[in-house]
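Undergrad: Prediction below, plus the sequence it came from.
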Amino acid sequence: MRSSTLRHLIRLRLTLVGPLPEIWREVVVDRDLSLAHLRDVIQAVFEGQDCRHHLFTDDLDSPVWSRTRRRWGDRLTMIDLRDPTVIDEASARIGSVLRESRPLYYGHTCEDGWLVEVEAHEDILEAASTPPVRVTAGERRSPLPCCRGPFEHSVLVGVLEDPAHPEREALRAQVERTIGPWSHFDPEEFDIVEVQRRLDMLDPDAPRLGVGVQPIRTGPLEWLVARLPRPARAGLERQLATSGLDLPAVITNDEARAATREFGWVVSRAADGGIPLIDGIVDPEVVRIGSAALGCDEEQMLRLIALAKRGHLLYARGGRLRANKRSAAAVMQPSELWSLLARELGRTVAPGMSGDLFLLAIADGSLADPEIGIRRCAEAVALLRQGQRRESWGYHGSRSDDCEQTCDCPNDGAENWHDVIARVIRDAATDGAGEEAVPLAAQFAGHEARDLGFDPDWFERSAARPYALAIRSGGEPQVAESEMLAELDDLIRLLSMFGLERGDAGTWIVPPTLQEFARESLRRPGAHRVPAHIDF
C-alpha cells in the first residue's frame, strides 16, 4: 500500500544511443508512474524527440516473436506492429518494469528515429510533497528535434567544431536560422533549469500525457509557438517563460487616465447621446470640438474615432456612433478602459502574427534594445511563413506526413541544414576514395560509402537506407524589416498614442506603461485556437 507521507522514487539515467561524447540526462521519477508517463519525460528532457510510432523494449537483439523479451507501446504501436504480445504502456509501472537489472530501450519504430537507453539506479524515499519528476544532472545539448539520428548530429557537431571546415559558416547560418531568433546552438550546453521547466509542465495525474491530450490553449503566444517549425519552438517557449509575460499588468489609475485620455473622450461622447453622422461621415462640428478639447488636428481626431469603431468600442445606429455596453461601463474607470483597449483594440489593429510578434518585442523589452529592435520579429515572421507550408520531406524528397519526426526546417533556395550535412558526407566520401573514385550522385547508401573508403562506424544501424539530398521547390524569402514596418503601420500609429516613439538613430523608445499595455494585449482570451497536438 502506498504511503500517504512518503513518495517512492527511482533514479534513472537516460542516454541517447549513438552520439559521442554521450548526451545523457539523470532524472528522479515516481516508481508508480507508467511507461506512458516516462515517454513524456523522455520527450521533455531531450526537447521534442517525438513520434507517435514508438516502442519500449528490454531486448534489442531478440527476434520479433521472441519469448525472451518484452515490449510496450500504445494502441497505435500494437496496430503498427500487428503484435499481440505488445503490452499497453499505460498499464506498466516504471518500478515494476525496471525491477530487473537489464536496461530498457525507448525508440521510434518509423524510419530515422532515435534510441534512448533507460538505466535504473537506486531507489529513494522522500516526502510525499516531493515533485514526481525532476532532473538532477545531464551533459550536452539535445540534438535538433528533426535531426535524423546520431550520425547526422555527429557530423553537425564535427563541422561546427572545425574552424577550417569549408562548410562551417554555411552550416552555422542554416542552424541558427532553423532554431529561430530566440535561441543559440552550443552542442556542449546543458540548461538544467530549462529542462526542469519542461518537466514541470507535465501533469503526472493525467492518464496519458503528450500527443492528443495537451490542453487547448487559446492565447496568441501559444498560437505563435504552435505555428513555428519544431526546432524553433523551444526558444520561443523559453523566452515566454523567462519574460514574465504571465504576470498581471500593473498600471496606476493616473497612468491609465493619461494613457486613455483621447479614447476616453470619444467613448464618453458616444455614450452621451452618440456622435452624429452626416451621410455616413462624422459630423465636422464634433471633429472640431474634439480637436480643440484634445489638442490635436482634425485628421488625427478622425483617425481616433475610426480606431474606436474598428476596435468595436463604438457601433453605428440611427445615424449616430454609439458606445457599446462594455466601453460605456469601462469609460467610468480609466484602468478598465485601458485594459479594454489593450484587449480589443490591440487585437483588431495588430496584423496577425507580425502584430503579435511586435507586441511581444515591446512586452519583453527587446524592441527597445538597439542590438535587437525589430530584427527578431522579421526573422520570426520568415519562420512562421515557412511553418504555414508545413512541408515534410523524407530523404528522397517525398512526403511522409504520418510521421511527426519529418522535417519542417526552413530552407534558403533549395537547401536547408540537412542538405549541407548531406553535402559534407558526400564530399568526405569522395575525398576518401582517392582520385580514381567515380563521382558520387546526390544519394549514396552505406555499403557504397564503405567501398569509397568512408568510415563505416559513422553510420547508423540502418545505414543500408540511402542518405540523400532533399529536393524542394521554391525558397523561403527573408522578410525585410522595412517590409514589416509597412505592414505594422496602423499598429505603430495606435501604439504611438500610448507612448511609442522612434529615435533619430532608428532605435525605439518604449515607456513602461506601453510594455504593460502590450502584455495585457497578448493575454487576450479567445484570439486564436491552437491544435490539440503540441510537441514538447
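TA: Received, thanks.
Undergrad: all contacts plus neighbour counts: C-alpha atoms, from now on.
TA: Noted.
Undergrad: Regarding this protein, what is its longest helix?
TA: helix 417-433 (DSSP state H).
Undergrad: Show me what it packs onto, helices and strands only.
TA: Other helices and strands packing on helix 417-433, by 3 or more Cα pairs under 8 Å, 6 or more residues apart in numbering; DSSP states H and E, are helix 149-160, helix 168-179.
Undergrad: And those helices: which comes nearest R269?
TA: helix 168-179 (49.9 Å; Cα to Cα).
Undergrad: who does the closest one touch, helix- and strand-wise?
TA: helix 149-160, helix 230-242, helix 417-433.
Undergrad: take the one below as the second:
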Amino acid sequence: MAASGSRRHLSVVPDQPVIDRPSQRSGRLDVVSYQLRIELDDVSPTIWRQFVVPSNLRLNQLHPVLQTVMGWYDSHLHAWVGGEPPASERYEMQESIDEGFADDDDELCEDDIRLDQVLVQPGDQLSYTYDFGDGWNHTIVLEQIRAGDPEPKTQCLAGARACPPENSGGPGGYADLLGVLADPSHPEHNDASAWVGSGFSPESFDPAVVDASLGGHEAVRAHGPVPDSAFAELLRHMPPRAAPQVYSMLERAHLTQRSGDYLGAQEAVTLHLRWFLQRIGPDGITLTKAGHLPPAVVAETRELPGFDGWPSTNNRENDQRPVHLLHVYTKTLGLARKYKGKLVQTKLGAEFAGNARGMWSHLLTRLPLGADRVEREAGYLVLLALAAGASPKERQSVVAEGLAALGWRASDKTVVEGLEAYWIARPTIEFLMLTGAIGEGYGVHDTSDPEWGRLLARMVLSV
C-alpha cells in the first residue's frame, strides 16, 4: 500500500454533457405573443418579414403562416431545423415521414413540436426550408416575447420586397431572372415578363394585404373544423390569400358548435329516404322495362314534402325530377340496388328504413357526394356556405373562389366562375334540395335555410 504522502490526486470524472434538445423542452405554461423576423437566405437585397404569432403554435400550424407572410403558394415540401449543433434537430412533414423521404435517424414530426419548444428566448433561431428543388432557406429569429398582449394572435407588422415567384430556381435562378426582367433588350425579357405576370414587382410589399390574409389562419384557429377532419385537410391546400371569402365563412359557420336539435335534424334530413326504403319493403318494387319506378309508385312519392310542386301532367319517373333523384340517391348511398328487375333494399337499407339516427350517421360519412374529386371538393364548399347561412349568391362565389384557390381550371386553363362553378357540386346540391336542407329546392320558395340543414352541414364538415 502506498504511503499517504504519495497517494495520487483523485478527481471526479464528469459524465457526458447532457444536451438539451429543443424537442425535449416542455414549452411555456402560458401563451404569449412571439414577435418573429423571417429572412430569405442568400438573396440580396434582403427579403424579410416581421410578424407576431401565438407562442403555442405547432410547427405544422406555423408553416401556413410563413407561406402567407412570405408569399409562397405551398406547392412543395418543407422541413425545419431547430437548435445549434450538436443539439440541432430536423422536423419533418408527416407526409415526408410516411413516404420515406425523411432521414430514418431524424424523423421528428413537425406536428409534435411547439414553437415555444424551439424558440425559448429572444435571439433563438429556427431554420425553414421550402421547395427542396429550388432550395429556399429561411432564417427565423425570435425578436421579442410580448407577454403583455391581451390576446395573442397572428399579425404582420412589416417587411420588404416581394416573394420570388415559385419555381424560379432558388436564389441563383431568381437573381438571373431579375437581371433579365431589368433588361428590355435581353432576348428572354418578353418571355420572362409573361411568365411572372404583369402584377409582379420585386420591390413591392404591403403588410396590410398580408395581414388581411392572415385573418384566415386566425379564423381556422378560432372557428375551424376538427383538425383531423377531411374538410380541415382541404383547407390546408387552400391559401387564405387566394380565398378570403371562403375563410370569412368560418366564423359564421360555427363549426366548433355542437349544440342543436339533433333528433329534429335526424328526422328531417332522413325523412324522404326512410319513406322510400319502407315503400320498397322486404319484397322490393318491380321496375319498368326501362328500369324506372312504376307510375303508381311515382304518384305515391309525389306526396312527399317538396315533391308536389314539381310541374308535370303525368307520373312517369323521367318527368318527375325529385322522384328520379330519390331513386338515384337511394342507390348511390348504398341503401338499395337493382336485382332481377326489382329495386330491393340492401342490408344497410333494411337497417336504416326505420332508424333515423343510423341513417344520419351514414350520411355524415358519405357527404359530400360526387364521382369526381372536384365534385366532392365543390360539395364541401357548398356545405360550408350552408353552415354559414350564406345567400344563394354568396354560395356561388364561395364555390368559385374555393375551386380556383385549389387550382381547378377549365380545359382552356381559365378559372370557372359563377353558376357554372356552383353546379360542379350538383350531386351534393341536389341531395340537399331533395331533403329540404337548403331553402332553394323542389317546390320550395322560401330561400331561408332550415336550422337543421345548417346543423347537418356543420357535422359533415367535422367528420
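TA: Structure received. These figures come from a predicted structure and were not determined experimentally.
Undergrad: Where does whichever helix or strand comes after the longest helix of the first structure end up in the second structure?
TA: Going down the chain from helix 417-433 of the first structure, the next helix or strand is strand 443-444, by DSSP states H and E. The counterpart of strand 443-444 of the first structure in the second structure, using TM-score structural alignment, is absent.
Undergrad: Tell me who's in contact with V53 of the second structure.
TA: The contact partners of V53 of the second structure, by Cα atoms under 8 Å, 6 or more residues apart in numbering, come to S33, Y34, Q35, L36, P152, K153, T154, Q155.
Undergrad: Looking at those, state which has the most neighbours.
TA: The most neighbours of any of the contacts of V53 of the second structure, using other Cα atoms under 10 Å, belong to Y34, which has 29 neighbours.
Undergrad: Quick check: it is in a strand.
TA: Yes: assessed by DSSP: H, G, I helix; E, B strand; the rest coil, Y34 of the second structure belongs to a strand.
Undergrad: surely it meets I140?
TA: No: in this structure, Y34 of the second structure is not within contact of I140 by Cα atoms under 8 Å, at 11.4 Å.
Undergrad: didn't A421 of the second structure look like it was pressed against G402?
TA: No: using Cα under 8 Å, A421 of the second structure is not in contact with G402; the gap is 9.7 Å.
Undergrad: These two - which one has more neighbours?
TA: G402 (27 against 23).
Undergrad: got the end-to-end distance for stretch 26-36 of the first structure?
TA: End-to-end distance for stretch 26-36 of the first structure: 18 Å, by Cα to Cα, to the nearest Å.
Undergrad: who are the neighbours in contact with A330 of the first structure?
TA: For A330 of the first structure, the contact set (Cα under 8 Å, 6+ apart) comprises E336, L337, L340.
Undergrad: Filter these by whether they're kept in the second structure.
TA: When those are mapped onto the second structure and checked using both residues aligned by TM-score structural alignment, their matches' Cα atoms under 8 Å, the preserved contacts are E336, L337.
Undergrad: Which one (most neighbours) among the contacts of A330 of the first structure?
TA: For the contacts of A330 of the first structure, neighbours tallied by other Cα under 10 Å; top is L337, 25 neighbours.
Undergrad: Translate that residue into the numbering of the second structure.
TA: Superposed on the second structure with TM-score structural alignment, L337 of the first structure falls opposite M359.
Undergrad: For that match, what is the enclosing helix or strand?
TA: helix 356-366.
Undergrad: Next, the angle from the next helix or strand after that helix to helix 244-253.
TA: As assigned by DSSP H and E, the chain's next helix or strand after helix 356-366 of the second structure is helix 373-387. Helix 373-387 of the second structure runs at 50 degrees relative to helix 244-253, counting by axes from the mean of the first three to the mean of the last three Cα atoms, to 10 degrees.
Undergrad: Helix 373-387 of the second structure packs against which elements?
TA: helix 244-253, helix 392-405, helix 426-435, helix 451-460.
Undergrad: how about a markdown table for these, with distance to K342 of the second structure added?
TA: Converted to a markdown table, those look like this (distance: least, Cα to Cα, whole Å):
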| stretch | distance to K342 of the second structure |
| --- | --- |
| helix 244-253 | 42 |
| helix 392-405 | 38 |
| helix 426-435 | 23 |
| helix 451-460 | 32 |
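Undergrad: correct me, but E119 of the first structure touches Y106?
TA: No: in this structure, E119 of the first structure is not within contact of Y106 by Cα under 8 Å, at 11.1 Å.
Undergrad: which one of these two has more residues nearby?
TA: More neighbours surround Y106 than the other of E119 of the first structure and Y106, with 24 against 17 (other Cα under 10 Å).
Undergrad: Looking at the alignment, what corresponds to that one in the second structure?
TA: Checking with TM-score structural alignment, Y106 of the first structure has S127 as its match.
Undergrad: Look at its match and tell me its secondary structure.
TA: Applying three-state DSSP: S127 of the second structure is strand.
Undergrad: right, and it touches W136 too?
TA: No: when contacts are counted by Cα under 8 Å, S127 of the second structure is not listed as touching W136 (10.6 Å).
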